[in-house]
Every structure is written in C-alpha cells, then in structure tokens.
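In: the amino acid sequence is not available; the structure is as follows:
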C-alpha cells in the first residue's frame, strides 16, 4: 500500500526528516545536479515571493512509512501553469507502479489549481540530439511513460536548442494539457517559456538564449508531437477530481461474521446493511479500497498481552458459542485462571460484551478499514467515513467492553499524530472512555466527548467533567456530560463549545466518533434527536475544514438508522464540500 502526501509544513519534525531523505535521493539519482540546487528546493517551499512560484513536495510512503518516491511541483499563479521539476522513485523490488501513482497525484493537483497545463522537461529520444545510446534508450522509456498519460513534447520551437555547443541531450519541453480541449495561444506560450527559463534556469540561460527560444514560437497555438509509442491511456483526470469531491467510504465487509444471535443483543449486522442502503442513494460517497495492515499498528495503541489474549481466546472458541465475562479479578489479579474463557474478566469491564470465534477477526478487519482511510486522509483526501462494526470507542489500552474490542478512533489518531496534531470529537450517546484513557497523558491529541451523564449512562465510571487529562495531557481532555432529558437546542450549544475548543487547538486532522444512538427511541439512549437535528450536527461538523475521518460507533434503532445517517452526511457534505465561505 502506497500513500502520497503533500508536505505543506516543512518545519514539522516528521517532514524535516523526509525532506533530508529527498535531498539525498536527489543527489544520488541526479548526479549532474549541483549541491546548491539539491538544497535549494527547501527554501522554495517557504519563500514563494523570492522564487516567483509556489513549490510543493509530494512524497510516496509505504505501509512502514518509508520513502518510496517523490515529486517536486512548481505552481506559477501569475501565468496559471504548473511545472514538474523532479519526479523520482526509490529503486526496489516493489517499485512498479509508484511512478505512475506519483504522476497521477501531481496531475490531480494541477487540475485542482485550474491551470492551463502541466509542463516539464524530459531528455530527448532523437539520436541527433542525444549521442549516448544508453541515455537514448532511457529517454525513450521516459517519454513512452509520459505518453501513457497524454503528455508529449512541444514541437516547432527551439526549446531543445543547445545552450553551449558541447551540450548533449538538451531537454524537450513536455506538456500535459490535463485533458482540456483549450489550446495555449502563442502569446501565452511565450510568457510561459520565458518564465520557465528565467525562474528555473536563470544561472544557465542568458537573455539572448531566452529571447531566441521565445521568438521561435510561431504557431498560433502550441502543437504537441503525435503519439509515437503507445496509445493514450483512457484516463479521465477530471473524473479523479469529481471523485475527490466525494466522501471516501470504507466498509468492513467482514463485520457480519460477528453475529450474536442471543435475544436482546442490539449490536447486529443489520446496522451496517441499513446504513449502507440509505447512503447508496445519496451519490455522495465513493468506495475506497481496504488494505491489510500489520498488527503493530494495533499494538501502537493496545497492550500486547491484551491483543494476544483476545486473538487466542477467540481462536479457541467453538463456532456459534459466546462467552460473557463473569469473573473479575479485583482482589487477586496476579494469579490468572488458566482457562482463557474464564480469564475474560481480566480484560473486560462489563458483563454483556461477548467473546466468540469471530469477534477478533471482525474487529481486526475494522482496523484495516480505519487505517486505509487514515492513509488516504494523510494523502490529502478531505474526508472519509469508516462504516464498521463492532464499534471501538469504549475499548481501552488493555480492556474491551461496550461491544468494543479495538479502538478504531484511537488507532487512526495515533497514526495521524505521526504527521501532526489530532482532535477526536466523540458524539456517541455514551462516553468515549477509550480515547480518554489512551491519550490522557498526551497533548498532541485533543479528546472531546459529548454524552449522557455517567450517573445514568454507560460506562458509568468515566466521562465526568473534572477529568481534564494528566501530566502533559492536562487540559487536553474535555467531557460534556449532559442531562438524561435535553432539548436539541441545549445539545447544539454544547456542540458549538466543542467546536470552539477544536478551533483553538487547530489540529491538522479531525477524527469523529459518530454515534447515532442519540436518535429518538434508540434503545440505548434517552434523547430525542430527529433527522433535522442530525442534519444540523453534520452541517456544524462539516464546517470544521480539517481533513476528517468519521468512524461509525453506536446507533441501534435499526429500522431508521440508515435515514438518520443519511441526514447527518447530507449536512456534513453540503457544509464541507459546497460551502466555500
């Protein structure tokens, strides 16, 4: 799994480290590049006024957060075009396809900027311009690669004219018109050529050379060389932009294996089915691909002993059989029972969250969903919704409960925190004790929960207003326990307070624990929120313009659950994607 993220803040430690790696790769893969030029792009990232272009760095990272490739893109807003300065892939056994993925991401960025075209230089495939046969072969491969995406050399100009008589392989100027039907006029082309030569090659190209090249443009519009290697790929880059304006949807397709059929068990597979049925009608979502992630991603949040216990006890269970914790070691936690099923009380804090053969597998599949969404958010997607069960927000570092086994929100926040600060907003009817316990001593993850007061609402032992965090985390945990019966107007005031706290914290990412159990007549809640209320809640949360992961938690009034979810996301989408104020 490869993610491609745009580095917007080079001062963050994680980004500074990545930039140093990019500089080393530049020196190795582009040996003709001077030390000064290899170092210069760092300054370009932060000083667009000096260089007269805005520079962006895109890095491709694998599942282990290792650098696999990168691209450096220049945007010149005064002339409305982009210039791809460098693109490189780290050689390796599994590097196939990474270059194409990076180029598509750069192309997507150029389209989002609504520029006239994406320009870049590529060494020539003409033997008259390149005497070195080995280089010539590589040049042909590169140009064939770009042709697949519709990019071809500009013809009928002298851009590839030698600056010095001894030069070999002077580059073509290549244009990707980004699927547009509009042509670039002669007047605009001259300005673009001049800007590239002056802003990028000022130390190499004098005014005489620049004037000679720009005056060589005589066609009324820029002409591209015909396709000579392969047919153009049937890629519609504008469809990618349309898809970007949808919410990424990740569905845990393994959720249904965790099906407890005992009477009264409300956390059932039909919850996902009913939500998905209604969301499919909206056209607001595009389904994302779920990747497999290593167990260490879970162990970054959960205790290893707990993880291994849950895996082994579930594996030991007979098909169709469930065990509910009933012995709790408050007196002697040292001498644990040998029988795994009896030992459940060591890792659980209630008597109604069962262990069965598939609980671990379903919860683990949910982790893959939330991490797949997380990496897409890191790559630059604005929002993602993880539709999964069993839920997760009650799971603590070493304990399950409240139908929850792994804390999906916390696992997402932990991975996001490697890039920047994170806020978690839990709007489930029940307190998000899991996130609170996991991040209680940290200040890089802000945890906020609006919920029924623990004097009457599960989990009863946490969620009080005076739980503010500890040590470095003091002041970074907020609980808003509300009355058993409240109006939506009262709730709305509290939600606005939460939004103010999030804005003050100003995180790089937002994680929302979406509980729909605040709906009227939900069997586990006491509030009476309507579809209109959920639409308003979605609208308010969508107005927070942070990259957002929404993770499904509670909500058990199954026959109307999908409609409630639909109204929430209608409000969220309109506010996040359509309101640009």
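Out: Done, it's in. Model, not experiment: these values are computed from the prediction. Numbers count the residues shown, from 1 in each chain.

In: CA atoms for contacts and neighbours, from now on please.
Out: Will do.

In: what's the neighbour count on residue 239?
Out: 11 (other Cα atoms under 10 Å).

In: what strand or helix carries it?
Out: Using DSSP states H and E, residue 239 maps to helix 237-244.

In: what's the closest non-adjacent residue to residue 256?
Out: Closest residue to residue 256 apart from its sequence neighbours, by Cα to Cα, 6 or more residues apart in numbering: residue 269 at 5.2 Å.

In: distance of that neighbour from residue 555?
Out: Residue 269 sits 12 Å away from residue 555, going by Cα to Cα, to the nearest Å.

In: neighbour-wise, which of the two wins?
Out: Comparing residue 269 with residue 555 by neighbour count (other Cα under 10 Å), the higher total belongs to residue 555, at 27 against 19.

In: my read: that one touches residue 561, true?
Out: Yes: using Cα atoms under 8 Å, residue 555 is in contact with residue 561, at 6.8 Å.

In: overlap in contacts, those two.
Out: By Cα atoms under 8 Å, 6 or more residues apart in numbering, residue 555 and residue 561 have these common neighbours: 271, 516.

In: pretty sure residue 337 belongs to a helix, no?
Out: No: applying DSSP: H, G, I helix; E, B strand; the rest coil, one finds residue 337 to be coil, outside a helix.

In: and the comparison structure, right after this:
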C-alpha cells in the first residue's frame, strides 16, 4: 500500500472558527497529521511525497472563478493592510442575489464560503493545493495498478463544492481523486464517505452524474453539520438520479447501528460494480471526538477497515475529519491495516 503525504499541510495553521455560536480555536489543526504520521511509523509503513500537478487539473471539479479567488484571497487581504486570518461575515442566503459575483474582498469571501468555520491564512492555498496533489497522486497510482493507496490530506476536502469552501475544506480531494480515476479510463467510480459529517461538496459535484456513485453515512443533518444536506431523500438528479445514497444516523449511534447502515451502503457499492473505490476517511465517528456524537470505539475502526477492504476493489483512501487528536493516528492506522 502506498501512503502519500506532504509537509506543506502545516502552512495552513492558526485562526479561529465559529462553532455552534462560539468563536473558538480551530479543531482542525496540524497536530492531527503529526499523530497520524507517528502511528504510520509505529506500524512500519513508509510515506511518499506527492507528484506535482498544474493548477488547471482542479477545474475538473471546481469552478475557475472560485479557484482564482482561493489562490489570491490572502494576497488581497494583505493588500488591504491586514494580517492574521480571514473569516466571512455575510452570506447570500434566501432572498439575496447569487447571480452576481461581488468585487469587494469581504463580499467575495462570503459569496464563496458557506460557513464561518474555515479561516483562510497565509499558507491556506499552498496547503490545500498540496493536499489535492496527495489525492491525485494516490489516484494515479491506483489507475496504474496499485490495489490501494492512502492520501494523508490536510486540509480535508469533502465539504468543498464546485464553487464554495466550508467545513475546513477548500479543494475537494476525494472528488478530485474520483474524477482522476474517471479521466484515466475507468467507467464507474464509487465514493464512500464515512466521515461523521455529510460530504455535501462531493454530493453536489456528482449530483447529476451516473458515472460516480456517492454513498455517505453520517450524523443526522437535522442536528449535525452541515445541516442543509445529507437527508435520505436526496437521490441525485437527471442522469444522476438513483446514484446518490445518504444514511443519516442519530446521535449516540454505536457500532451495531453503524454496521447495519454500512452493510446497506456497501451493498449499493457492490450493485454499482465500480472499477475503483474512493473512501472519504473521516475518523470523527470515534466516541471521543470533541465535535461529533457517534459512539464507535477504537476496535471498531479495525472492523470498518475490514468491511471496506472485503470489497476487494482498487481503493483510494482520502483523509477527511477526526478531531480527537491523541487518538486519530491509531484510529486511522486501524483502518489502513486492513489494506496494508
């Protein structure tokens, strides 16, 4: 199994987030990767650097104007004489216009963001770009014949849509990996999202397509972030109708409840008969996670990995959430062990 990592992730560091009405230090922090790398080293696995890609590859799943904003946002912030971190203060909600992209920096930040929980700092673009390179490299390796790869992506990506950032996500790493596999000639790709929070960005990107199946198991959006997508009746549209499957689960769900949903979710993957699988690997389903509400124990990650690996599909695992920092490494390694 190939494991891909870039130290440039650490350039995205600092800032505060608005979490459930309070301004707090970001739960998504560089130490998450440090603990995953330590667990990887304990397991005796080696990591490789990602390949370099031209930024044009990001337009396969993201809008060009959004990418231009991300690339230049912090320089524009500095040009206004500011430093520190950027957070939006207003959004084009119901009754407001979305058909015009504003010219002012603060207006554009609110236009392209859907929450105030994803600060942009000086190194955000470089870190997000490197994370995407990890996912693209992992996908290219699978397309070339590797049975499984793991992209240690930070910042994560599954909340980033075609033209929006949020949920700590700026570029959608899993979507980029899935599209890369399609571009390599694989006719059908499945994306399985096991993060506690619904992968709203991935769902949006593939909503009207039948060549990429999206299946997500997550906390009920009636009470859990991102709140406004992830219900079971969201099935896709047009050519994509029936190729989107959501399994929202209540707070307090333990392995027994999760395993039942997982069995059905994996059944959809099997029925689709994909040429490869992309896994949005969020380990914030852990019982000790500070911003999540499931009750999976450490041993359950071994079970999770075994169930997914039993599909025997070429698999790209892409790191998403997991905010119990001390335990994140062991939980990720437990999943990877089923593939390694």
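Out: Alright, I've got the coordinates. Remember, it's a predicted structure, so these values are computed and weren't measured experimentally.

In: how big is the offset of the longest strand seen in structure 2 relative to structure 1?
Out: As assigned by DSSP state E, the longest strand anywhere in structure 2 is strand 212-219. Superposed on structure 1, strand 212-219 of structure 2 shows a mean distance of 0.3 Å to its aligned residues (mean Cα distance after the TM-score superposition for structure 1).

In: equivalent range in structure 1 for that strand?
Out: The aligned range for strand 212-219 of structure 2 in structure 1 is 445-452, by TM-score structural alignment.

In: same deal with stretch 312-330 of structure 2?
Out: Aligned by TM-score structural alignment, stretch 312-330 of structure 2 falls on residues 545-563 of structure 1.

In: any idea how far apart the tips of that stretch sit?
Out: End-to-end span of stretch 545-563 of structure 1 (Cα to Cα): 25 Å.

In: now do the shared contacts for residue 269 and residue 555 of structure 1.
Out: Residues touching both residue 269 of structure 1 and residue 555 by Cα under 8 Å, 6+ apart: none at all.

In: same for whichever helix in structure 2 runs longest, what does it pack against?
Out: Looking across structure 2 with DSSP state H, the single longest helix is helix 124-143. Counting contacts by 3 or more Cα pairs under 8 Å, 6 or more residues apart in numbering; DSSP states H and E, helix 124-143 of structure 2 is packed against strand 2-5, strand 148-152, helix 173-183, strand 315-319.

In: got the angle for it vs strand 148-152?
Out: Relative orientation of helix 124-143 of structure 2 versus strand 148-152 (axes from the mean of the first three to the mean of the last three Cα atoms, to 10 degrees): 180 degrees.

In: burial of residue 72 of structure 2, as a residue count?
Out: Neighbours of residue 72 of structure 2 using other Cα under 10 Å come to 11.

In: trace residue 28 of structure 2 over to structure 1, please.
Out: Checking TM-score structural alignment: residue 28 of structure 2 goes with residue 267.

In: measure that match to residue 410 of structure 1 for me?
Out: Plainly put, residue 267 of structure 1 is 21 Å away from residue 410 of structure 1 if you go by Cα to Cα.

In: and the helices in the stretch 401-550 of structure 1?
Out: Per DSSP state H, counting those that start in this stretch, the stretch 401-550 of structure 1 has helices spanning 408-416, 433-439, 488-505, 531-542. These are given in chain order.

In: just the helices and strands packed on helix 124-143 of structure 2: most buried one?
Out: Comparing these by mean neighbour count (mean count of other Cα atoms under 10 Å), strand 315-319 ranks first with a mean of 30.

In: show the contacting residues for the most centrally placed residue in structure 1.
Out: The centroid of structure 1 falls nearest to residue 377 when counting by Cα atoms, centre = their mean (1.2 Å). Going by Cα under 8 Å, 6+ apart, residue 377 of structure 1 touches 383, 384, 547, 548, 549.

In: quick one: which of those is nearest to residue 463 of structure 1?
Out: Ranked by distance to residue 463 of structure 1 (Cα to Cα), these are led by residue 549 at 22.6 Å.

In: residue 142 of structure 2 matches what in structure 1?
Out: Alignment note (TM-score structural alignment): residue 142 of structure 2 maps to residue 377 of structure 1.

In: that should have said residue 295 of structure 2, apologies.
Out: With TM-score structural alignment defining the correspondence, residue 295 of structure 2 maps onto residue 528 in structure 1.

In: which part of structure 1 matches stretch 234-254 of structure 2?
Out: Stretch 234-254 of structure 2 maps onto residues 467-487 of structure 1, going by TM-score structural alignment.

In: that stretch: how far from the chain's middle?
Out: Distance of stretch 467-487 of structure 1 from the chain centroid (Cα atoms, centre = their mean, to the nearest Å) equals 28 Å.

In: residues in contact with it?
Out: With contact meaning Cα under 8 Å, 6+ apart, stretch 467-487 of structure 1 is reached by 436, 439-443, 445-454, 456, 463-466, 494, 526-528.

In: surely residue 27 of structure 2 is in contact with residue 321?
Out: No: between residue 27 of structure 2 and residue 321 there is no contact under Cα under 8 Å: 9.8 Å.

In: ok, back up a step: just the helices of the stretch 401-550 of structure 1: most buried one?
Out: Note that of these, helix 408-416 is the most buried (mean count of other Cα under 10 Å), with a mean of 26.

In: that one aligns to what range in structure 2?
Out: Applying TM-score structural alignment, one finds that helix 408-416 of structure 1 aligns to the residue range 173-181 of structure 2.

In: what lies in contact with that stretch?
Out: Here stretch 173-181 of structure 2 has contacts from 58, 60-61, 131-132, 135-136, 138-140, 143, 153, 156-158, 189-191, 202, 205, 212, 276-280, 316, 318, using Cα under 8 Å, 6+ apart.

In: separation between the residue nearest to the centre of structure 1 and residue 265 of structure 1?
Out: 34 Å.

In: repeat that for residue 401 of structure 1.
Out: 14 Å.

In: would you mind telling me which of those two has the busier surroundings?
Out: Under the neighbour definition other Cα under 10 Å, residue 401 of structure 1 and residue 265 were set side by side, and residue 401 has more, 23 against 14.

In: which residues touch the more buried one?
Out: Contacts for residue 401 of structure 1 (Cα under 8 Å, 6+ apart) come out as 348, 349, 350, 352, 353, 394, 395.
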